[in-house]
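**Q** Sequence and predicted model, in that order:
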Amino acid sequence: MSLTEYFLLTIGLVTTEWLHLRLARRYAFFEKLTERSMHQHTTTVRAGGFIFYLAALAAIWRDDNLVYFCLGLTALALISFWDDLADLPKRYRIVAQVLAVGLLLVQEGLLVSPWYVAIVVLLAGVGALNAYNFMDGINGMTAFYSLVTVGTLWFVEGAVMGTTAALFPCVLIALAVFSYVNARPRAMCFAGDVGSISVGFIVLYGIVECISRSHSWLPVLFTAVYGADSLLTILYRLYLRQNIVQAHRLHLYQELVNVRGWPHLGVSALYAVVQLGINGLVIVAMNKPPMVQMLVAGGVIGCLSTGYVLARLQLKKDTKKRVGFSKPTRL
């Protein structure tokens, strides 16, 4: 795409987002306060991240090589936007996610692998989409983290793999537009399922493409920070004997806001900056010998896991202090 086309896309996305905000406020299309909501405002607009899908569509509508990816992304965007409107049963969303990830595997030619490998990748992809969906919990998280991740994928695509497609720069423009209305102390809108699932699918495609072309598994670490938070939080909830499929506010980033009182944007920026540092390390190590790559992966996973555990222990102490201060004194 030319600079003129990128400029026109930016104007189109800004106009579309503005119209969405106006219409959503007129028809009371606001975020619902749920068990995992970290905001208390009842006039925050839903589904502002639908522009991620529009940006991706603008980038690939003339690309015959991404037909299956486009079909999968469209299926996810439609079912997710419907879910934002009417709260669909989980089974419909899961079917759409399995279909979309299956189409992604067809796009990347991974269905020729042994069937059990394809099933593992399929399940991992569906799990990754659902984990990415939960990122929309605090102001700026989807915006900042996705800007870092998609920006890294764009850099790797050009500098490491030598290709120049329009998908990632178009999505970056959409993320920048969305950041203006989301990354603020009081968000004007959230991405919604249509936004977080769509950008999660785009990130998943980019990571699979990087792995396929570089013949290295290190690009998995491009979502290491949030991936560690999600996986370790699942283990933590199992330890607490909770139902892991129910909505919650126990992600570490949510606890930092809820227990420590950190600002939303500060926590979101912290996650993005740490992920940016990891991405730089991964890019440097991608062409190193396998042993070096294993050491890098082990070091990143070990540091993130240790940091998570230490943060949990500190949060537990803070919670006990708060409970202790709230107890009435005996006369």
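**A** Okay, I see it. Numbers count the residues shown, from 1 in each chain.
**Q** contacts, neighbours, all on C-alpha from now
**A** OK.
**Q** which one is the residue most central in space within the chain nearest to, not counting chain neighbours?
**A** The residue lying closest to the centre of the chain (C-alpha atoms, centre = their mean) is Y132, at 3.6 Å. Counting by C-alpha to C-alpha, 6 or more residues apart in numbering, Y132 lies nearest to G200, which is 5.6 Å off, once chain neighbours are set aside.
**Q** Okay, one more to line up with it:
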Amino acid sequence: MMYLAVFLVLFVLELIYFKIADRFNIIDKPNHRSAHTEITLRGGGIVFPIAFLLFFITSVWSKLVHLPLHDQAAENHNYLIFGVGLLLLCIISFLDDLYDLSSKIRIVFHIISVSFLLAFLNAFVLLPIWAIPVLYIVIIGILNAYNFMDGINGITGLYSLVALLSLLYVNENLINFVAHDFIIYPILGCLVFLFFNFRKKAKCFMGDIGSMGIAFWVVALIGLLMMKTGEIKWILFLAVYGVEVISTILERLKLKENIFEAHRRHLYQLLANEKKISHLIVSTLYAAVQLIINAVVIFSNLPQIVSFVIVLLPALIFYLYTKLTIKKQITLNNN
């Protein structure tokens, strides 16, 4: 009953945000690089920082009235530290949605937010000093990769839902590494957002506030799991996005393009824009492939290096083959 109530609160607050966004013209206008053709409300991903606030409020309330916790892991983490990092990141991302801030301002806030995340993970204490700068680079890279991939209806909402459900399964059945509700609340946020976004004509887009916010939350959960188990294989829960973004960046570097400028070289863009495949089908395909990978990671019980090989190698081959095939078809059609 509590989760239904939270879902309904998030749903209503999302509708209220739509009124505000419409009133203040917070919209996404399509351009020649866009995968959509109609003006759409931006910033629907505001549901994720709101979901955290609800999580934090209910957690504090539970302690005040001495309600039993769902699991022992609920007491092992300072969720306020995470929340400060999340809210700072979401605020600067929302301002970037509105005013297109300079990259220097964004990176400063990204570093500050990631610092809170690393403190939440207790990384400054548990990890060697040389690992810290590496983590800053990796985490900021993942946050921006999530943002790069959020280009068609439903893709990041579905993809994040698959990651969160996989993490929930691990937490409930394999190893309890975090409070149960810390995974449930972003799942509810995804469901609310997808109700408005996973449709042919989306009611709203995530905006940077959404893609950055949910990425921050997913990275935090994967980080907690990795710290708890001492295994890095859980990063494969983001394998599809990782293969896509790294391959596309390398391609653009080869072509001497500015990797920070908008483009239409991602595979999902080619599928949606050039092949005219439904956004919903493409998004579902990405989520389904990641779900299969997650199942392999969870149930195979293979050595970590083997897990990386059997996941990343086929994924990379499939990605490159599919992209090359589509490009050849496009070239033939143009000739």
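**A** Done, it's in. Predicted, not measured: the structure shown is a model, and the values here were computed from it.
**Q** Report the TM-score for the pair.
**A** Once superposed, the chains reach a TM-score of 0.91 (TM-score structural alignment, normalised by the length of the first structure), with 316 aligned residues with a C-alpha RMSD of 1.5 Å.
**Q** re earlier: counterpart of the residue nearest to Y132 of the first structure over in the second structure?
**A** Under the alignment by TM-score structural alignment, G200 of the first structure pairs with A215 in the second structure.
**Q** quick one: its match and M149 touch, right?
**A** No. A215 of the second structure lies out of contact with M149 (C-alpha atoms under 8 Å); the separation is 11.1 Å.
**Q** In terms of neighbours, single out the busier of those two.
**A** Counted by other C-alpha atoms under 10 Å, A215 of the second structure and M149 do not tie: A215 has more neighbours, with 23 against 19.
**Q** Follow the chain on from the strand or helix carrying the more buried one and name the next helix or strand.
**A** Here A215 of the second structure sits within helix 207-229, counting by DSSP states H and E. Next helix or strand after helix 207-229 of the second structure toward the C-terminus (DSSP H and E): helix 239-254.
**Q** just how off-centre is that following helix within its chain?
**A** 16 Å (C-alpha atoms, centre = their mean, to the nearest Å).
**Q** buried sites along it?
**A** With burial defined by 16 or more other C-alpha atoms under 10 Å, the residues of helix 239-254 of the second structure counted as buried are A239, V240, Y241, G242, V243, E244, V245, S247, T248, I249, R252.
**Q** what does stretch 191-202 of the second structure give?
**A** Buried residues in stretch 191-202 of the second structure, defined by neighbour count with 16+ other C-alpha under 10 Å: L191, V192, F193, L194, F196, N197, F198, A202.
**Q** What range does it cover in the first structure?
**A** Going by TM-score structural alignment: stretch 191-202 of the second structure matches residues 176-187.
**Q** now do stretch 306-326 of the second structure
**A** The aligned range for stretch 306-326 of the second structure is 295-315, by TM-score structural alignment.
**Q** longest helix in the first structure, by residue count?
**A** helix 290-326 (DSSP state H).
**Q** so what does that one touch, helix or strand wise?
**A** Here helix 290-326 of the first structure touches helix 224-239, helix 252-258, helix 264-285, going by 3 or more C-alpha pairs under 8 Å, 6 or more residues apart in numbering; DSSP states H and E.
**Q** gap between the longest one and the chain center?
**A** Meaning helix 264-285 of the first structure. 13 Å.
**Q** do the same with the second one
**A** Here the centre of mass of C-alpha atoms in helix 252-258 of the first structure, compared against the chain's by C-alpha atoms, centre = their mean, lies 17 Å away.
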